[in-house]
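# Sequence first, predicted coordinates after that:
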Amino acid sequence: MKVFQSIIWAFFAFFLAGSFASCKKDDLPNNGEPRIRYVRITEPTAADSLLIGAAQGQLIAIMGENLNDTREVWFNDQKAILTSTYITATSILVSVPSPIPIDVSNKVKLIFGNGTNLEYQFEVQISEPLVGSMVSEYVATGDVATIRGDYFYEPITVAFAGGVEGEIVSVEPQILRVKIPEGAQPGQVTVTTNFGSTKSNFWFRDNRNIVISSDPFTGWWNASYVVSAPGPDDPQLINGNYIRVKKVIGDWAWTEVAGGPADAMGDISKNIPDEAILKPELYNLKFEVNTKKPYDKSMVRFNFGLAAQDNANYQWAPPIDTKGAWQTVTIPFNELASSYNAKLAVNPNGYWTRVLIQGPGEWDADISFDNFRIVPKEIKE
């Protein structure tokens, strides 16, 4: 009899416990099922600032119901680090993982102790590539170009005008090296990652508005400086002929390198756009330079865009040392314009041009130039 009574009391206790548990579950929000209502920033004074995405490393608050059994939180394919004291029934404080996801779902996933999971639409906001510059905008087919910028994350592609892609050689967050493919044409470069595509604000093999190219030589001075068939000691050709100055230049010695008046330079003297003359702040002077020996003495002086000779000039000061490699130099065109005595004025007949070396110190020069051009700072799509 006592055994029977014990069984009855045990059953009754079990029934009461089940009823109590059932009532408790019914009393819970969303019938005890986990739910994410929204995500917000953690700043108390801005608690109403809701988020649909966040940057890598940002601390966020996931708000909802019945979240206290959360064991893992994933953003795309990256697992976040959880602190148990930051997990409650109504909130989870967690930092978005810093590693770059490969499989991008744009979702946050919560995994619970019973093995179930809950997904919520949420974007990890990773910047699209930033394409800043190329060490040299002129690189031969098969050679490796270096692109500087930011947010270079694999997998990554580099496409050139002409509809061809380069072979990726190496990837760092701010430096990208790519082998130039057959068929690459002058134009913008497009860098693409999982997080977007960006076109460069420069042209690869930029052939716009060239005012000194030596293809063919024109002007008053120093045809003997032009290299058309490089020898073993010469820099390689990057765009036809180039200029090489290889000599000792004395202290304050006057050395004309290239240029002359419009009628001596020919049609190339007309290549500066009218807008560059009227609004020089919108344009850059660009050219390629190669130093076999450091440019560490004297001064290289430029005149571009003048109607006639003006002995005031822009002074491109040392030191520069490219160690035998070609590099692109960029100088704001308004800096040249402000260095002249004369004011720039549109001239349909062309412009006076000069590259001159004169300055302090004896210089054992071995410097090459190519592709002097006046190009827009911004490419208009």
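Arrived safely. Please read all numbers here as calculations on a predicted model, not as lab measurements.

# rest of the way, CA atoms for contacts and neighbours
Will do.

# Roughly how far does Asn349 sit from Phe112?
77 Å (CA to CA, to the nearest Å).

# Looking at the two now, which is surrounded by more residues?
A count of neighbours by other CA atoms under 10 Å puts Phe112 above the other of Asn349 and Phe112, at 17 against 12.

# what's the burial count for the residue lying closest to that one once chain neighbours are set aside?
Residue nearest to Phe112 in three dimensions, not counting chain neighbours: Thr70, with 4.5 Å by CA to CA, 6 or more residues apart in numbering. As a burial measure, Thr70 scores 23 neighbours (other CA under 10 Å).

# go on, Ala342?
Neighbour number of Ala342 under other CA under 10 Å is 15.

# list the contacts for it?
Leu306, Asp310 (CA atoms under 8 Å, 6 or more residues apart in numbering).

# ok but it is inside a helix, no?
No - assigned with DSSP: H, G, I helix; E, B strand; the rest coil, Ala342 falls outside any helix and is coil.

# Put this next to the previous one:
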Amino acid sequence: MKNIILLLKSHQNLWTAMMLLLLMGSMASCSDDEFDTSAPPVIERIRNTNPNTADSSFVSATLGSTIAILGNNLSTTLEVYLNDYPLGVNPAYVTNNTVVIQINDSVPTVATNPDVINKLRLVTRAGEATYDFQTLPPAPQVLQVKNQYVGPGDQLTLYGRYFYFVDTVYFPGDDVFVTTGIQTNAGGNTLTVTVPEGLDFSESSNVIVVSRSGASATNRNTQIYSGWGMVADFDTPGVLNWPWDWGWGISGDMIRNTQPGIAALDGNFAGMNQAFPANNDWNNDKVINLAAWSGEQMFPTTPSNLYNPAAPAGNFDIRFELAINSAMPIQDLSVQIWYPDRNENELSYTIPLSEFARTADGTWYTFSANMTQLTNGNNRLGTYADFLAGDHDGIRQLRLVIQNTNPTQNIRATIGIDNIRIVRAVRQQ
């Protein structure tokens, strides 16, 4: 029992250690000599290590799970195999009636090999036992929404992991989901589905993917556009729609519904078609400088429950869609977000284009930056009120600049930018 208590104190996974104590406590003072080690092993059932599932019996588990094999004559267990892949056995996790193992990510699953045998095999000094058991991939993980600016009838593409056996994709709203027409690739890292009718963003803007292994988690990377927070869509009249050439912060002849190799998402967009100068050199046509020079509030303040001035700046993202069409490598191109605060700090954050844009063929991707990523030394925005305040003269500005960090090579490309907006990414205060 002393060794079990030491294990409980030192093991990083307290749930597993607690379970070991429960499963092994009555056997802790026994040695192999007290059991008939010549008897072949018997597997009665498999369960996980949560004490609340003591009476359960599993026939499948996901990669990464820790499971308890329950039975008899298990004290001399040498090895455990899942789909003929050896997992290894730690003697500290073995008693005559229990073997605790972890299913690591290298175990073959039906997702990657439909011919796996779906068997667990346990080997002891006296023989072996098998048990029908299916190993599944983990629950889906959504890492990126390719283009968040979608509505009913549009195709939504997700990038992530473990998109296997997906049966449902949930959208914002009460029971708004899709069960048919869900397309995934063989590697399980892309998913495409048609956006349904009935979206409701009053509670959430997240997309959730559900498979036989579970549901994907939600975070700021799993959201679609709610319709709130638009600053510049290059179509809608508003504070920035002045009747002069640079009212949208870019030359008027660059605002159109098409550019070479780029088709519009919805209406007009801001286009840049040039050889972007090397070494971060400047020209006006690589800049979108949104500015309310007369002091108007161009940033969103409604709905007030979302755009609460007291909310932490870290709850907000600056997002926009960007498309690039280029025959040249784009790894040296980036977009800088720039904002001057009321303390005369020029806050900025730079996003490499390759961080979000997976192709350079004119496809639209959503770019996103948390508002607190805009920094100048140790200076950053604290609350949304700091952002609403504008600069020291009360002028609200937000600038996007395409930068080419290559020291010598100009990069010829066409770039489109649309739907610059402020999104309440985290709704809790």
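Arrived safely. The structure displayed is predicted, hence computed values, not measured ones.

# What's the match for the residue nearest to Phe112 of the first structure in the second structure?
Aligned by TM-score structural alignment, Thr70 of the first structure pairs with nothing in the second structure.

# Correct me if wrong: Thr70 of the first structure contacts Leu110.
Yes - shown here, Thr70 of the first structure and Leu110 form a contact pair, counting by CA atoms under 8 Å, at 6.4 Å.

# list the contacts for Val231 of the second structure?
Per CA under 8 Å, 6+ apart, neighbours of Val231 of the second structure: Met298, Phe299, Pro300, Asn419, Ile420, Arg421, Ile422.

# Is there a neighbour count for Thr408 of the second structure? I'd like the number.
Counted with other CA under 10 Å, residues neighbouring Thr408 of the second structure total 11.

# repeat for the one 3 residues further on
The burial metric for Ile411 of the second structure, expressed as a neighbour count using other CA under 10 Å, is 21.

# Run through the strands of the stretch 101-250 of the second structure in chain order.
Applying DSSP state E, counting those that start in this stretch to the stretch 101-250 of the second structure gives strands spanning 119-124, 127-132, 134-136, 141-145, 155-161, 166-170, 177-178, 183-184, 190-194, 208-211, 214-215, 230-232.

# for the ones you listed, which one sits closest to Phe276 of the second structure?
Ranking those by proximity to Phe276 of the second structure (CA to CA) places strand 230-232 first, at 23.1 Å.

# Tell me roughly how far the next helix or strand after the closest one lies from the first structure on average.
Going down the chain from strand 230-232 of the second structure, the next helix or strand is strand 255-256, by DSSP states H and E. Compared with the first structure after fitting, strand 255-256 of the second structure deviates on average by 4.6 Å (mean CA distance after the TM-score superposition for the first structure).

# Tell me the first helix or strand C-terminal of strand 255-256 of the second structure.
Assignment by DSSP H and E places the next element after strand 255-256 of the second structure at strand 258-259.

# my guess is Ser57 of the second structure contacts Arg47, does it?
Yes - contact criterion CA under 8 Å: Ser57 of the second structure and Arg47 qualify, at 5.2 Å.

# Just give me the match in the second structure for Trp252 of the first structure.
By TM-score structural alignment, Trp252 of the first structure lines up with Trp282.

# got it, and Val355 of the first structure?
Looks like Val355 of the first structure aligns to Arg399 there (TM-score structural alignment).

# same check, this time on Asn194 of the first structure
Using TM-score structural alignment, Asn194 of the first structure pairs with Arg212 in the second structure.

# Return the residues in contact with that match.
Residues in contact with Arg212 of the second structure (CA under 8 Å, 6+ apart) are Ala139, Phe165, Val166, Asp167.

# which among the residues you listed end up buried?
Buried subset of those (neighbour count, 16 or more other CA atoms under 10 Å): Ala139, Phe165, Val166.

# so what corresponds to the first one in the first structure?
Looking back up the chat, that one is Ala139 of the second structure. Using TM-score structural alignment, Ala139 of the second structure pairs with Glu128 in the first structure.

# What separation do you get for that match and Pro376 of the first structure?
For Glu128 of the first structure, the distance to Pro376 of the first structure - CA to CA - is 23 Å.

# Tell me which residue is most central in the second structure.
Leu143 (2.8 Å; CA atoms, centre = their mean).

# Just give the nearest non-adjacent residue to that residue, would you?
Gly160 (4.6 Å).

# That neighbour -> the first structure?
Aligning on TM-score structural alignment places Gly160 of the second structure opposite Gly149 in the first structure.

# Just the closest of the buried ones among the contacts of Arg212 of the second structure to Val195 of the second structure, please.
Val166 (15.8 Å).

# how about the nearest residue to the closest one, chain neighbours excluded?
Among residues not flanking Val166 of the second structure along the chain, Ser211 sits closest, at 4.0 Å (CA to CA, 6+ apart).

# What is the neighbour count of the one you found?
19.

# Next up, the contacts around it.
Listed by CA under 8 Å, 6+ apart, the contact set of Ser211 of the second structure reads Ala139, Pro140, Phe163, Tyr164, Phe165, Val166, Asp167, Thr168.

# and what of Ile374 of the first structure?
So Ile374 of the first structure contacts Arg208, Asn209, Ile210, Val211, Ile272, Pro273, Ala276, Tyr283, Asn284, Leu285, Lys286, Phe333 (CA under 8 Å, 6+ apart).

# Apply 10 Å and report the result again.
By CA atoms under 10 Å, 6 or more residues apart in numbering, Ile374 of the first structure lies in contact with 208-211, 271-273, 276, 280, 283-287, 304-305, 330-333.

# now the helices for the second structure?
Taking DSSP state H as the criterion, the second structure carries its helices at 2-10, 14-24, 384-388.

# got the ones you listed as TSV, with distance to Arg412 of the second structure and mean neighbour count columns?
What follows is those, written out as TSV (distance: least, CA to CA, whole Å; neighbours: other CA atoms under 10 Å):
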stretch	distance to Arg412 of the second structure	mean neighbour count
helix 2-10	58	14
helix 14-24	56	19
helix 384-388	34	19
